[in-house]
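>>> No sequence on hand, only this structure:
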């Protein structure tokens, strides 16, 4: 016993052997925790000090757990527990509830609206909510921090509805019929009847298997076999009197026996073609025996909660981890695969071949490959051509040993979805000079023919997908898709998806609207609203002019749907980026529009595009309308072709290697062209004669 060095009136048994000083229970803390001490292993002060740290940590964890709050999302009643101080957006992501966060939670897009039904959250002031919305309890999910149990309502305008997507169901098989004449999957089921061993023929079971495969045309000189197959081989070959089925995956450099099972009867063989779009994911379930599409499903990519475009996705991956973004995409994909399998009455184990098509960022995120250098100079992806992978390695809802082919992509911003589109459209096999455009969040463009191809990407942004537009939305039920405006009364006639009450406006509706605003003189060529005093459809919305598409009593949200000057500006920038991409790429090739024989438009948005209206606003060139062709979702169609054919898989690699990529980020011509295209339709009216002198 001794006196505490800090409290001489207290006796204590705790002695610091290093400093030969006593410490009472209140003072139990090692003075030199980072310095080596030979007495530490037996030091009670060190032991009690570390134990106190553990108790403090346990108390802190207990306090955190006690502070967890329950968040309920209506109308489905989904609940989740999150720590106090979390944002409603973080809670939505934890509950797997879709909340559109176009700006990746920066509080700048105003899309992640929720209505607080009960409980309380802390929300900073924001100009992105109207006074009427604030009175109804609207908050921005990304800016609202949870302080206790809370129940929130997803507002009517933000509820996910059924997507309007062409080519679903039986029509898909009819559309793609005849595209592949000889089915040649990556993973083949090879039925074999082997000769039983005898004293005269005493080769090993594996040699006997290789001999049987060689007779069936397999290249056994490049055949690998794993320990798993060796272990199962002896029993498998003898269980059904030497009748077996070998699962063989064929890769570019080597083949591999993945499984040997008893019996050589036919079993269901299914495949998946998957298009991972930035906005939408589409899945086809395919019968690998005859190429029929058994089921087709589509849904929103849940990664959209982290931003509308690939740059925001990469930033989110840097902040929250690539694994999180991968899980979000897989959640959507596997849910769609489940729907397709259920509708066809099939099992995931029967899916042994998969082809995935998507842009470079989507492919990297799906495979949990670091994407950050895609957005950093000199903009290099980690992988451009992928080896054949296994479904189990990725986490796809399929047979774990199923072969997965990822469509190759030539550059960071021109990916496998464009290679897939070129494969499907087939212009790389023809003499006609073709301009190919996939209109989406990224506007990817290809120009060329069978002798050459050049490609580039222009950042069109998410405006035509609904991002950054006050009432913008995707082509779901209730989306305004067609508009005409009476030139005298300025009253609109609207057509909505599914003939449902208007909830917002989609990309095709926006193009119609801009063209009509120009035609009726509501906006001028510079994109400014003209003074329309006395017209009830044109008014001030806050501090800017706006056109009222639908009044509150006509909408399920009981709010006016308006199109503001800011919305118009965003769309002009987007259409300007696409048109500048056309002219810049043609210029780099030493060409102009008169030298183009055909323009192919693809992508979900392109299906509902009115060519005349798109030309009128300067999105598309003013050339012979007969040159325009719409070819649907070319990405999923090309994935389907590659799924069924080894020849098309090789052709996809050749397309990728043939393309010459042009980088617009450092191209001065592009910025000049973009500036000129930020008028309606363009600063040079000579390029748009039909708009300058309409019939």
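Sure, I can see it. Quick caveat, the model's predicted, so the values are computed rather than measured.
>>> C-alpha only now, for contacts and for neighbours.
Will do.
>>> Residue 676: neighbour count?
Residue 676 is flanked by 17 other residues according to other C-alpha atoms under 10 Å.
>>> Please identify the helix or strand for it.
helix 668-677 (DSSP states H and E).
>>> Please apply the same query to residue 355.
Per DSSP H and E: strand 351-358 holds residue 355.
>>> Can you give me the buried ones in the next helix or strand after that strand?
Counting by DSSP H and E, the next helix or strand C-terminal to strand 351-358 is helix 360-366. Across helix 360-366, burial judged by 16 or more other C-alpha atoms under 10 Å covers 360-366.
>>> Contacts made by helix 360-366 with the rest, please.
Helix 360-366 has contacts (C-alpha atoms under 8 Å, 6 or more residues apart in numbering) with 276-278, 310, 314, 322-323, 325-327, 329-330, 357, 370-371, 374, 381-384, 394, 406, 409, 411-416.
>>> Pull the residues that contact the following helix or strand past it.
Remark: after helix 360-366, the chain's next helix or strand is strand 389-390, criterion DSSP H and E. Contact partners of strand 389-390, identified using C-alpha under 8 Å, 6+ apart, comprise 400-405.
>>> Which of those residues fall in strands?
403-405 (DSSP state E).
>>> Residue 450: which of those residues is nearest?
residue 405 (24.4 Å; C-alpha to C-alpha).
>>> could you list every residue that touches the closest one?
354-356, 386-389, 643.
>>> what angle do the helix or strand harbouring residue 572 and helix 668-677 make?
For residue 572, the host element (DSSP H and E) is helix 565-588. Angle, helix 565-588 to helix 668-677, by axes from the mean of the first three to the mean of the last three C-alpha atoms, to 10 degrees: 140 degrees.
>>> buried sites along helix 565-588?
Buried-residue list, helix 565-588, by 16+ other C-alpha under 10 Å: 565-586.
>>> before we move on, the earlier item: make JSON lines out of the ones in strands among the contacts of strand 389-390 and add distance to residue 189.
Formatted as JSON lines, the ones in strands among the contacts of strand 389-390 follow (distance: C-alpha to C-alpha, whole Å):
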{"residue": "403", "distance to residue 189": "12"}
{"residue": "404", "distance to residue 189": "15"}
{"residue": "405", "distance to residue 189": "17"}
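>>> take a look at this one as well, against the first:
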């Protein structure tokens, strides 16, 4: 599969003049719309706050870090065009048993390094059913210890969901930071985060109640999560970073399968092909460009 390029673009914004007194943001927007051949781009407030001084100190040249989701292009950040700092992405396979983090050079699209580690949620339950049941508990309820009233009230305000969410987020943050340090980068060099996992793992990673997934009629809270500012998920990367979680198809057919289909071009094949994910939860996809059928267990 050819690495995807285009997340980092070098741009030249038209300088203002007495004959062109359009606002800086609108001239930047016009430049990016032309560069990307699109009709809409979102420019976040943190980029706007320093836009006037940055554009002028950089002589209206810049390095734009971009991301495209299902709604539009997003300007993640605007960087000094002379900066030699790396612009990285983190691609994460959020497995039930194992998690794998890859650092990606966003300017070339190539993988720099990869690291796998155990999902710390396994200490609570080895499978998604156990974890979903645990997520629905109040922590104060599960303990047999006698707690003083103040501590008990505090514990009752926390849920198993919050604990499961913190375990996976903290582990991912630790390993992204460690990978960056080991290879001469900083965690602030990571601007894009992409995660793929089964439906339950996606819900737990986002801190979304998953309990209805295992109750008839087996309905997830969300199949297509919106792209989020990374700080909304407590991800410890660049403060302007964004996070994208691959969409689910159903209760047990998750974003990891979608990612696998896209990576293997299974939906582009002429002859029927089969893809098997041999994990804690096993999935099989069969099909070609005309049809796809899947099962999970």
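Thanks, I have it. Because the structure is predicted, anything quoted here is derived from the model rather than measured.
>>> Just give the TM-score of the two.
The TM-score (TM-score structural alignment, normalised by the length of structure 2) is 0.83; 276 aligned residues with a C-alpha RMSD of 2.3 Å.
>>> Output the contacts of strand 389-390 of structure 1 as TSV; include the columns distance to residue 602 of structure 1.
Output for the contacts of strand 389-390 of structure 1, formatted as TSV (distance: C-alpha to C-alpha, whole Å):
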residue	distance to residue 602 of structure 1
400	33
401	33
402	30
403	28
404	25
405	22
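>>> sorry, back to before: okay, and the helix or strand following the helix holding residue 676 of structure 1 goes to which residues in structure 2?
Following helix 668-677 of structure 1 in sequence order, the next helix or strand is helix 689-692 (DSSP H and E). The aligned range for helix 689-692 of structure 1 in structure 2 is empty, by TM-score structural alignment.
>>> Now check structure 2 for the residue matching residue 401 of structure 1.
Per TM-score structural alignment, residue 401 of structure 1 is aligned with residue 240.
>>> can you pull the contacts of its match?
Contacts of residue 240 of structure 2 (C-alpha under 8 Å, 6+ apart): 46, 76-77, 191, 229-230.
>>> Please apply the same query to residue 85 of structure 2.
With C-alpha under 8 Å, 6+ apart, residue 85 of structure 2 has these contacts: residue 189.
>>> would you list every one of the strands in the stretch 251-400 of structure 1?
With DSSP state E, counting those that start in this stretch as the criterion, the stretch 251-400 of structure 1 has strands at 255-262, 270-276, 280-287, 293-300, 351-358, 389-390.
>>> Average offset of the first one relative to structure 2?
Superposing on structure 2 and averaging over aligned pairs (mean C-alpha distance after the TM-score superposition for structure 1), strand 255-262 of structure 1 comes out at 4.0 Å.
>>> and that strand, what does it pack onto?
Contact partners of strand 255-262 of structure 1 among helices and strands, from 3 or more C-alpha pairs under 8 Å, 6 or more residues apart in numbering; DSSP states H and E: strand 223-225, helix 227-239, strand 243-250.
>>> Go through those and pick out the most buried.
Of these, the one with the most neighbours on average (mean count of other C-alpha atoms under 10 Å) is strand 243-250, at a mean of 22.
>>> Now do that one: everything it contacts.
So strand 243-250 of structure 1 is in contact with 186-194, 236-237, 255-265, 403, going by C-alpha under 8 Å, 6+ apart.
>>> and with 6 Å instead?
Strand 243-250 of structure 1 is contacted by residues 186-193, 255-264 when judged by C-alpha atoms under 6 Å, 6 or more residues apart in numbering.
>>> how close does it sit to structure 2?
Compared with structure 2, strand 243-250 of structure 1 is 3.5 Å away on average (mean C-alpha distance after the TM-score superposition for structure 1).
>>> any chance of the buried residues of helix 360-366 of structure 1 in JSON lines, plus distance to residue 443 of structure 1?
Formatted as JSON lines, the buried residues of helix 360-366 of structure 1 follow (distance: C-alpha to C-alpha, whole Å):
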{"residue": "360", "distance to residue 443 of structure 1": "14"}
{"residue": "361", "distance to residue 443 of structure 1": "14"}
{"residue": "362", "distance to residue 443 of structure 1": "15"}
{"residue": "363", "distance to residue 443 of structure 1": "17"}
{"residue": "364", "distance to residue 443 of structure 1": "19"}
{"residue": "365", "distance to residue 443 of structure 1": "20"}
{"residue": "366", "distance to residue 443 of structure 1": "21"}
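>>> From the residues you listed, pick the one nearest residue 49 of structure 1.
Nearest member of these to residue 49 of structure 1, counting by C-alpha to C-alpha, is residue 365, at 44.3 Å.
>>> which one in structure 2 is aligned with the closest one?
Match for residue 365 of structure 1 (TM-score structural alignment): residue 204.
>>> gap between its match and residue 245 of structure 2?
12 Å (C-alpha to C-alpha, to the nearest Å).
>>> Just give me the match in structure 2 for residue 413 of structure 1.
Per TM-score structural alignment, residue 413 of structure 1 is aligned with residue 252.
>>> Any idea how many residues pack against that match?
23.
>>> Residue 58 of structure 2 too?
Neighbours of residue 58 of structure 2 (other C-alpha under 10 Å): 14.
>>> show me what contacts it?
No contacts exist for residue 58 of structure 2 under C-alpha under 6 Å, 6+ apart.
>>> ranges for the helices of the stretch 101-250 of structure 1?
131-135, 170-176, 205-215, 227-239 (DSSP state H, counting those that start in this stretch).
>>> Skip the chain neighbours and tell me the closest residue to residue 446 of structure 1.
In space, not counting the residues next to it along the chain, residue 446 of structure 1 is nearest to residue 455; the distance is 4.3 Å by C-alpha to C-alpha, 6 or more residues apart in numbering.
>>> per the alignment, that neighbour corresponds to what in structure 2?
Aligned partner of residue 455 of structure 1 by TM-score structural alignment: residue 294.
>>> For the helix or strand containing its match, give me the average deviation versus structure 1.
Counting by DSSP H and E, the element that carries residue 294 of structure 2 is strand 292-296. Taken against structure 1, strand 292-296 of structure 2 registers an average deviation of 1.6 Å after superposition, with mean C-alpha distance after the TM-score superposition for structure 1.
>>> And that strand, what does it pack against?
Contacts defined by 3 or more C-alpha pairs under 6 Å, 6 or more residues apart in numbering; DSSP states H and E place strand 292-296 of structure 2 against strand 283-287.
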